[in-house]
Each structure stands twice: as C-alpha cells, then as structure tokens.
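> turn this into a structure:
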Amino acid sequence: MNRYPLWKYLLILMVIAFGVVYSIPMLYQPDPAVQITPASSGLAIDEGLQEDMLAKLEASGIQVKLDSTVELNNRSAIIRLADDDEQLPAKSALQDLLGNDWVVALNKVPTTPDWLTALGARPMSLGLDLSGGVHFLMEVDTEAYLNTRQADNVSAIKRDLRGERIGYRLVDADPDTARVIWLGFRDNEALRDGERYLERNYEQFTIDRTDYNDMPGLRLSLSDQEVANIEEEAVKQNLTTISNRVNELGVAEPIVQQQGTNRLLIQLPGVQDTAQAKKVIGRAANLEFRMEAQPGASSATSETFRYMNAARTAKLERDIIITGDVVTNASVSFDENNQPQVNITLSSAGGARMNQATRGNIGRRMGTLFVEQKTRVERTVVDGEVVETTERETTKEIISLATVQSALNSSFRITGVGDINEANELALLLRAGSLAAPMYFVEERTIGPSLGAENIRIGINSLILGMALVVGFMLIKYRAFGAFATVSLCVNILLIVALMSIIGATLTLPGIAGIVLTVGMAVDANVLIFTRIKEELNKGALPQSAIKAGFERAVVTIVDANVTTLIVAAILFAVGTGAVQGFAVTLAFGITTSMFTAIMLTRALTNLVYGRRNVEKLAI
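Predicted coordinates for the structure are as follows:
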C-alpha cells in the first residue's frame, strides 16, 4: 500500500544531489583582495610594478595570502589578502604608492574549484548588510534634462530653418515652462513654410498658430506623454552611465537599479572609501563644444564664461555644437609640449554634426566647456537648531579655446585640461558616459566590514536556534515521524541555498530572516500530515491505511495554503525593493522546496521504514 515506484526514489535522489552540488560552493568563501585598474589606457601593469606593489604591502606589514602573487585579469591586477581586516590598509598603502593614475578598489575573489564553476555552481553573493560597503540613493533632476532637451531643440530649429532658407526672426524657449517653444516669422508666407517643415520633422510637438511679439508665430508644445517619455529616457541613460562608472571602479557584485520614477539605488559591497565613490559616481560632468562669439555679439546670442585654470573670460555662442553625450571613447596622452590632453572619439552622428559646424568656420576658435552640477549644503541655526539647506548649481568653465585649423570629424583632441590627474578623471567620466541629467545624493549609508560579519553571525545563530527548537519539538511530539520531518527540513535548507546559488541571487539579512521563517513554515505541512494520520488511527484505521490517508488527504490543504503564501511572496517581490525583495526571494524558494520535501521526501522516508512490513503500531 505505501510503496513508491523506483523512478520516484531516483527523482528524489537527483534533487538531493542537485542541492548538494550547488550548495558546496558556500564552503568556499571568497578571498578578500584589492583590485588595481589603470585610470587611462596609456598605463599598463608590468612585472616591475607588480614587484613594487608586493614590496609596499610587505613594508606596510600587510600579509598577502600564502603563495599568492599578483593575478592579472584583463587590464586589472588582483592581490589576495590573508584577512578581511587587511583590505583597507592595503588599499591605502597601494594608493599612496600608485597615486591618482590608478583606481584601487576592494574586491572579493572567488575560490570555488574549477569543476564546480564549470557546472555553474558558485557561492551566493552577499548583500551590503552582510559584506559591508556603501549605499547611495540618488535623485535624477528630470526637469533640468527637459530644459536641456528644449535648448537643443531651439538650436536645431534655428539651424534647420536657416538651412531651408525659411525667414524666421525669433526662436525662444518659454521662460515659464520647459514644454513650450515660441517662433516668430518674417511674414505669413514664411510662417506657412515653417509650419509645414516643422510638422514633417518635429512630430513630437503639437503646433498651433499664434502671434508672437507682434509677428506671425507658432507655439510648439510637448504633450504630457512626450514629457514623461523624455524624463524616463533621462533616468534610463543615467542608470546606464552609473553602471558604467561602477564598472570603472572595479567593484565586485554591485547593485545599480531604479527606485521609483526618478531615483537610483546604488550599493557597492566592499567599498569603504565613500569620498572616492561619490567623486566618480555622483559627478554630473559633461562637455559642451561651442564656437567663439563674433566681436560685438549681443547677450541674446552669446554667453561669457571664465576659464577653468586661468583668471580670464571669453565669450561663446549660445548654440551648442555637440555635448559629451555623443562621446564614445576618451583617453589621455601628451601633446608636443608634454602637457596632458584628452583624445576624443565621437559617434557617427556626433562626428557629422562636428564636421558640419567646423568646415564653415575654419580660422575661428572653438571653445570646450566643462559643465558640472554641484550640490552645496548650507547650515544655519534657527531657534537653537541646526537647519540644513541644499542648494543646487551648475558651473560651466572653459577648458580650452582653440583655433579650428581644418574640418573636424569623429576624432580630435582637447588640451588645457589641467594636470594629469584632472585629465584622467575627465577621460574616465567621458568614457563611462556623461549623465543625461544632473543627479543629487539624497541618502548615504556606510556599513563597515565588522558590522557585516556581525550580521552574518547573528543570522546564522538565529537559523541554528530556530532549527534546534523546531527539530526538538518535532522529535518529542511525533517521534519517528518527527525524525522524517527533520531530514526533510535539512534537505529543504539545502535546496534553498542551491536555488539561490544557481540563479545568482544576493543573500541579505532580510533574506536570512526569510530562511528562518521557512524553517518554521516547512514543518507545517508535516504537522498537517502527521495530525491526519493520528486522527485516522484514533478512528480505528490500520497503520498502513492511516499513513496512506494522512498523506493523500492532507495534500490539497498543503498546496492551497502554500500557493496563497507564494502569491504574497510574488507581490512582495514585484512591488518591494531591496530588503523586501531579498525576503520575498528566500520565502518563495522556501515555500516551493518545502512542498517537495514534505509531500515527496517525507513520504519516501515513511515508505522505506514502514512500507514493506506489517505494522501493528506507529511511533507517532
């Protein structure tokens, strides 16, 4: 009556083997390490530099892992350390040795054997609360991006109308709303020509006829949906750029994701130098290329800017040729005077625009503007309390103003970028991509490595205590059947770890809480089954019949109860972020694996013990 066919036993053994193989990597904890990456393409890691780095660590009393040498990975070097506490001192020592030409980051290097890696088995990634690191929440200024887009549209419309020889007089952005552009034309014929051209080429605008400054005019306005699309584009572009910058930092297992409509969550496990992280990640730097204004140009068509490294100013045209958004690569080299310069490579569209702008302006000077959005915090005392006020400002400074010798294309260089460190930083920012819109830090937290280790210890102790109490209760209450439930519970934990490992899920402290909760929930199904068996025995059923009825009649209740909880876990994952998602993942995996272990594994163990013999009394 209570026997499984061979294929079911084989299926259970295969699932357990899967759990064992993909849980083993958790025994191979990654080594603490420092990663060294050149800040520019002109630098390389040679044998001499490797020896200098190892000698510097030895002189600083920092112990490198036994038999460890410098490991090269693409353009980076990795040095494994003997202890987590050595990471920060090692980073500081190497940064002093190498200077700002190199990026030194904390890292974790996997130690999983190759045969496990070949099977796709790797240890779970640890979240920020378990490994330590920095947490940033940044807000994207979508309104500023909309203003920039409209300024580009104004310049493009002027350029296109001139090219079509359409007689316009004014093209202005509305000072009160970024959604509207006004155009004034010379006469009604020019108005009609301009309207037809704009309807064909600027479909994103709704175009209405209306007089503007006593001239025949047009009102170009963006719809709510178009504004929403532009703002979403800004957030996605910034998300991509921030991800690229994090990769430039060489951080292991970073998290960069959108949170809400206009905020980005950035978590950098293992990073403790928040100043460097903020400097590279949060710097909203960009470039603008403009022609120098003609002598006598009015303030309506020109602006005055000061030089970055000199106490003088120059006047540039308001029309922007290109921005850093079209830069595809940037590297540092030295000019004929041994001064640092940044070599720029543009996209095909950017190169075409640069060529069009410069081929008719040979002999004139073109300015390179460095644009940066900054946040300044001012503290004032009000009624005895310190009140912080955040002010945001945009600075634009001239890097260089050079004469156009010939028409420029997709590749050219900019000089006057300051010292080598400033050139490297500018190249890094441009190489990673410029931010489409300014971003501001709204939240910042740092979690030390020791606190992360303490969280791991607390989480593991909670899991051990929870399992001990549950196992003790089951053994006392249900005796032999309690032992079956205990084996199923251990396999259940094994399968949760294996599933999280194989999909690359990140384990967080709330995730550990989800596993602890699963320990209690996993035996619920066994309790239902065992209680049903006892009820059948009390009704006078034979032991074998009671076992069969207990498992079969409790299955529907078990599935219904767990499916409803699984739906809640899915909702938590869909609408939650960060910690809530970590809890939802482990809860969902725990529910899925507990149904398998309670229904199939516990039944298999019961069948093996009681299924092939006559039983007069059950140990339950």
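
> CA only for contacts and neighbour counts going forward, please
Fine.

> what's whatever helix or strand Phe484 lives in packed up against?
According to DSSP states H and E, Phe484 maps onto helix 449-502. Contacts defined by 3 or more C-alpha pairs under 8 Å, 6 or more residues apart in numbering; DSSP states H and E place helix 449-502 against helix 6-23, helix 128-131, helix 509-538, helix 579-596, helix 602-610.

> could you also give me the structure for this next sequence, so I can compare it with the first?
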Amino acid sequence: MSDFPRWKYALVALVMLFGIVYALPNAFIPSPAVQVTANRDAPPIDPSIQQKVTAALAKQSIATGEVIVQGDQLLATFANTDVQKSGADAIRTALGDGYTVAFKLQSSVPAWLRAVGARSMPLGLDLQGGVHFLMQVDQDDVLDKQEDSYADDIRGLLRDKNIHYESVARNVVHGTGVAVILHSADDRAKSSDAIANEFTDLNVSNGPNTSDRFVLNAVIKPEKLRTLSSGTITQNLETLRNRINALGVSEPLIQQQGDNRIVVELAGVQDPAEAKKLIGATATLQYRAGIGYPNDPAAQDAARTGNIPPNANLYYMRGTHAPVLVSKRIIVTGNELTDASSGTDTRSGTPNVNVTLNAAGAKKMGDFTNDNIGKPMAVVYVERVVDTQMVDGKEVRTPKITETVINDATIQGAFSRQFETSGLGSPKEASDLALLLKGGALAAPVDIVEERVIGASLGQDNIDKGFKAVMLGLALVLLAAAIYYKLFGLVADIALFFNLVILVAVMSLIGVTLTMPGVAGIVLTLGMAIDANVLICERVREELRNGSTPHAAIRAGYEKAWSTILDANVTHLIAALALTTMGTGAIKGFGVTLMIGILTSLFTSVTLTHAFTALIHGHRKLKTLSV
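Predicted coordinates for the structure are as follows:
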C-alpha cells in the first residue's frame, strides 16, 4: 500500500493552486494605451483635461476603452495599435505642446488577481518592443570640472602657505591644465614644491614669464585621466540605472560600449520622449552664497550695464525673471545629496524638495550657515538640455545649459544634513527634480547619438514564434512519454505541464523579464525535466524485472532514482548560477530562467509525480504496472 504522507498531498495541492493563480495573469493580453503627463509650465492633469481628451477622441470618432486620471497622469486605452496611434495624434492636437503624450501597454489583469499580488510576466525588448539608445559620454566636461576643482584647491593651498599669487585658473586651451600666475621666481618655486607635494596627480612645470609675471602650469597626469574616464562611465551607468528604475521599466539593459559610450534598451517604452527627458537630463541644484536679493540696485545695475562684480554671477529668478547677484562660491551641489523627496511647504503651501546631504556636504553646509546667519543663500537650478534641429537633412544636437535661481532667502538659523528647498513651479517639477537628485547626478553629460524604436508588431511576431516553439517542444515530449511509458508516462506529462505552469508563476511573481533567450531556457527546462521521470520509470521497470511487487517497485524506483536526479540537477544548477551571476543581458536572462526551471523540475518530476502515482495506485492491490 502507499506510504505517501498526507502533508505531501496538501503541499502538492497548494503548489498546483499557486501555479495556476500566479501564472493566470499571463493569459490576459495588455491593452494598447496612451499616457499623458503635464510638462513643467502646463496645468496639471485634472477632470477638465480628461473631458477635453474624451471630446477630442469623440470628435474624430476614435473608439476608446476608457479615459481615466491616475494621479498626475491621464490614461486612454484602445483596441489595437492602429487606433492607439490615431488616438495619440488626436490627443496631441487637442492638448498642444504643454503635455507629453506617450505610448504604453496597459495591463488588463483583473483586480482580484492584482489584489493577491499576481501580475503578468514583463517582456523584454525583443518580445514587447521598446526603444534603444546609444549614448555618448562627454569626457571633456569631466576634464574641465576636474581642472576647475584643482584650481580651487590650489588657491586654498597657496592661501594656507601665505604665498601671494595673481590668479589661478584653468587654461583657455582645453586639456592644458591649470595656470598659476605669481609675482616672483621665489613665489613660483615655493608654489611648485607645495603643489607637487600636495597634489601627486599633477605634473607641475614652469611656464613663460615676464618681468613681473611668473607662470606655473599644473597638468593632470595621464594615469589620473584614465581613472577619471573609467570612474565617469561607472558613475553614469549607476545613475542611469537609478533613474530608469524610477521609470518603472522592467529589467532594462544598461551597459558600457567602448571607452565612452553607453547602450540603454528599455522594453515596453514605445515613445522615447519621456525616457529621453529623464535619462539624459543633468538637472541638479547648487547652493551658493548670496550677494544680494532679487531686484536690489546692484543686481539691476549689473543687468542693465553688464558690469558684473568679479566674484559674482548674474542670474534671474525663476518665474519673475528678476535679476539677482549670486556668489561664484558653491557651498554644496547635487553630487553631495544622499536622498531627496518632493513635498509641500507647510508655511507657504508651495511645492518643495526635502534633501539630505552626505557627511562632507553636511559639514560644509553647517559651517557656512553657522557663520552666515542673517545673510542670503541662493539655490541655483542648473539644467542641461540638448536642442535638436534638422540642418541640411541631418539631425544636429546642440547642448544648452540654463541656470536660474529658484530660491534666494535669508539664513534664519544654522542647518546641515537635512533641510528643504522651495520655490519650484509645480508639484510635478518638484517630483521630477527629486527623482533626478535621488537617482544621482551624472558625472558627465550624455548625448543620445543613436535612437531606434522597435515596434510592438515585431515583438508580437517573436512572441508567436516563441509560443509555438514551447508548445511544439512540450507536445512532442508529452507524446513520447505517453507512448513509451503508458500510464506512468501520462503522469509524467501532467507533471511536465504543471512544471511549465509553476515556472511561469514563479517568474511572474518575482518579476523576471522574459526574453527570447528566456524562452529558449523554458524549452530546455521542459526537455530536461522529463529526464528525471525517465530515470524513475526505468528504476521501477528494473525492480519489476527483479521480482518486486508493484508497490515495492514504485517505492524503490523513487528512492533509488532520487540520488541520481539530485546529482544531475545540482550540476545543471551550478552552470545556471554561473550564467546568472556572471552574465549580462541575454545570457543572464537565459541563466535565470534555467535556474528557476531546474528548481521547479525537481519538485514536479519527483514529488508531484509521486503524489499522482500514489493517488492512482496506493489504495488498491496491483498485479502489474502500466509502465
């Protein structure tokens, strides 16, 4: 009789139920949709915008599933991609340039499944379509920033050493280092020794001199330049990952190509406009010492005459465009922020960004505010955008940097690590800025030099082919097992089917992105999963030939085959783990699918088949087995 315990029956039933529930969302095909978000100066999304969009679609007789407002976004669903495109064109015409209209695939999974955390498996670029960006990192900007930093440090060093100098500034010719101008040969010699001892990454040499001007050149060493270049790429990769994760794109591909390029692939993003705005942006904040307040006489005079004090920059306030003089001295920048979140100022009711500084930034901010209570401090919003124009039939991209003051207020008391910045135009602008700051600042600007959109129709063709491959492989394996092993083969077929169901359920639950290599991993998993049942069936046959009773043969077959099955799957698991941990992109996707498939196969091929076999044969007398 059967010795299969009842708790294992319960376990098998629960796992089968789990597989069915969490694999079911993949049967619901997502609906083509259009997502609308408000740009910086546009009115926020509200019911009036919803009515305007509904009226525009009805006017052009474009059928839509639903038009709903979700937070600060509006979503309109359509029956197919052709109607989706027509709907997007109609919405753009109705709303104008103040809103970003992007394509999207909206999940159609029922609410009761979503309530238990069930969701469809995200699809990769090759299955779902999406956008491909090739981005060029501006390494020259890194060199300029580093030379400016060295210039500041050298000025501080010379002041500490009481060495008088005329000026310390980055050379006009790019990449030629920092020029230090002194008044005597003795000062130059002292400066040379001090700089060489303090900054070992600089090559210091004498430059041309006149009767009263002695020049010293400090140039960054080649090995330091290589380290800077490598670090820039690494930081940009990490920053882009943070920003794209905030977009909600599942398992994006972000990797380095060559010395100064980065490849970004975003599955499911059919309109690249919103993604480009976020991943290419270099918006950040600079906290600077203020010289005056907006519209004070000195600022108005500087704006009118162009005579700006040498220690100041002339900026304009966001919104009012009032001139304001701001010190060139930067206290902290966005690079020193560790966290940022958007909110609302409790006193003024205006949008703000709550920021948290790292230890170094907190010390600098604490020292400055403690020494300058009652004086102004300006918050400068720095944004770099790329202006794209068509010249002679070619796309020309021109970087443009805008700097505006969003806040210029009096320091009421000392603060350091945590504080808030107000003066932002809208809640969405505060949210976008917080997202950029939290994701980190790009170490160097990036320009998109190549852009491709992979249509959803091509992805659907890949899905159809992948589905046919899985079904064909599954059908052939099921047929071969049923013919050769009869009833035991049919039990193995049921286990193989549930292996596929549980594999899809686990991948969906943990959010594994399915790609074509992942489909290959599923097909390979199904092929390998039947091996365990072949071993079990052959062991049972062997026991029957040796004269064992049917029940004893079943028991011995599972016990003796287990060690062989475990050994074989452990070696497969090690290989899959190596692919997962060391591989990237398609290789990693294949490894993850294979690793999950091996684990599910161990359960279904042994425990699930044993449960079904015990259920069929366990409570009746047997003369032989259909194996």
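
> nearest to Tyr168 of structure 1, of the helices and strands packed on helix 449-502 of structure 1?
helix 579-596 (55.6 Å; C-alpha to C-alpha).

> on that earlier part again, so which of the helices and strands packed on helix 449-502 of structure 1 is the most packed in?
helix 128-131 (a mean of 26; mean count of other C-alpha atoms under 10 Å).

> where does that one end up in structure 2?
Mapping helix 128-131 of structure 1 onto structure 2 (TM-score structural alignment) gives residues 125-128.

> mean deviation of the matching stretch from structure 1?
Compared with structure 1 after the fit, stretch 125-128 of structure 2 shows a mean deviation of 1.9 Å (mean C-alpha distance after the TM-score superposition for structure 1).

> contacting residues around Gly514 of structure 1?
Residues counted as contacts of Gly514 of structure 1 (C-alpha atoms under 8 Å, 6 or more residues apart in numbering) are Phe583, Ala584, Thr586, Leu587.

> for those, which ones persist in structure 2?
For the contacts of Gly514 of structure 1, the aligned pairs still in contact in structure 2 (both residues aligned by TM-score structural alignment, their matches' C-alpha atoms under 8 Å) are Phe583, Ala584, Thr586, Leu587.

> which parts of the stretch 201-350 of structure 1 are strands?
Taking DSSP state E, counting those that start in this stretch as the test, the strands found in the stretch 201-350 of structure 1 are 205-209, 217-222, 255-259, 263-269, 284-291, 302-307, 313-317, 322-323, 327-334, 340-346.

> tabulate the helices and strands packed on helix 449-502 of structure 1 (a markdown table), appending distance to Val497 of structure 1.
Shown next, in a markdown table, are these (distance: least, C-alpha to C-alpha, whole Å):
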| stretch | distance to Val497 of structure 1 |
| --- | --- |
| helix 6-23 | 6 |
| helix 128-131 | 16 |
| helix 509-538 | 9 |
| helix 579-596 | 9 |
| helix 602-610 | 20 |
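
> those: which one's closest to Met366 of structure 1?
helix 128-131 (46.4 Å).

> I'd like the next helix or strand past that closest one.
With elements assigned by DSSP H and E, the helix or strand that comes after helix 128-131 of structure 1 is strand 133-140.

> who's in contact with that following strand?
128, 234-235, 238, 262-272, 274, 437-449.

> in the helix or strand following that strand, what's buried?
Going down the chain from strand 133-140 of structure 1, the next helix or strand is helix 142-163, by DSSP H and E. Neighbour-count burial for helix 142-163 of structure 1 flags 142-147, 149-155, 157-158, 160-161 (criterion: 16 or more other C-alpha atoms under 10 Å).

> right, and the helix or strand after helix 142-163 of structure 1?
Next along the chain after helix 142-163 of structure 1, taking DSSP H and E as the criterion, comes strand 168-173.

> now that following strand on structure 2. Mean distance?
Strand 168-173 of structure 1 sits 4.9 Å off on average (mean C-alpha distance after the TM-score superposition for structure 1).

> so which residue is dead centre in structure 1?
Nearest to the mean C-alpha position of structure 1, by C-alpha atoms, centre = their mean, lies Val256 at 1.2 Å.

> spit out the contact partners of that one.
Val256 of structure 1 neighbours (C-alpha under 8 Å, 6+ apart): Leu239, Ile242, Ser243, Leu264, Leu265, Ile266, Gln267.

> 6 Å instead, please
Residues in contact with Val256 of structure 1, defined by C-alpha atoms under 6 Å, 6 or more residues apart in numbering, are Leu265, Ile266.

> circling back: turn the kept ones among the contacts of Gly514 of structure 1 into TSV, columns for distance to Ile24 of structure 1.
Below are the kept ones among the contacts of Gly514 of structure 1 laid out as TSV (distance: C-alpha to C-alpha, whole Å):
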residue	distance to Ile24 of structure 1
Phe583	23
Ala584	24
Thr586	18
Leu587	21
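
> and of the residues you listed, the nearest to Asn201 of structure 1?
Nearest to Asn201 of structure 1, judged by C-alpha to C-alpha, of the kept ones among the contacts of Gly514 of structure 1 is Ala584 at 48.1 Å.

> how near is the closest one to Ile456 of structure 1?
19 Å (C-alpha to C-alpha, to the nearest Å).

> likewise for Ile476 of structure 1?
Distance from Ile476 of structure 1 to Ile456 of structure 1, counting by C-alpha to C-alpha: 30 Å.

> those two: which has the busier surroundings?
Higher neighbour count among Ile476 of structure 1 and Ile456: Ile456, with 19 against 12, using other C-alpha atoms under 10 Å.

> residue in structure 2 matching that one?
Ile456 of structure 1 maps onto Ile463 in structure 2, by TM-score structural alignment.

> its match: what's it in contact with?
Contacts here follow C-alpha under 6 Å, 6+ apart; on that basis Ile463 of structure 2 touches Leu127.

> measure the closest residue to Glu372 of structure 1 other than its chain neighbours to Ile242 of structure 1 for me?
The shortest distance from Glu372 of structure 1 to any non-neighbouring residue, by C-alpha to C-alpha, 6 or more residues apart in numbering, is to Ala285 (4.5 Å). Distance, Ala285 of structure 1 to Ile242 of structure 1, by C-alpha to C-alpha: 12 Å.

> reformat the strands of the stretch 201-350 of structure 1 as a markdown table; add distance to Tyr28 of structure 1.
Converted to a markdown table, the strands of the stretch 201-350 of structure 1 look like this (distance: least, C-alpha to C-alpha, whole Å):
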| stretch | distance to Tyr28 of structure 1 |
| --- | --- |
| strand 205-209 | 59 |
| strand 217-222 | 56 |
| strand 255-259 | 23 |
| strand 263-269 | 19 |
| strand 284-291 | 40 |
| strand 302-307 | 55 |
| strand 313-317 | 60 |
| strand 322-323 | 48 |
| strand 327-334 | 39 |
| strand 340-346 | 44 |
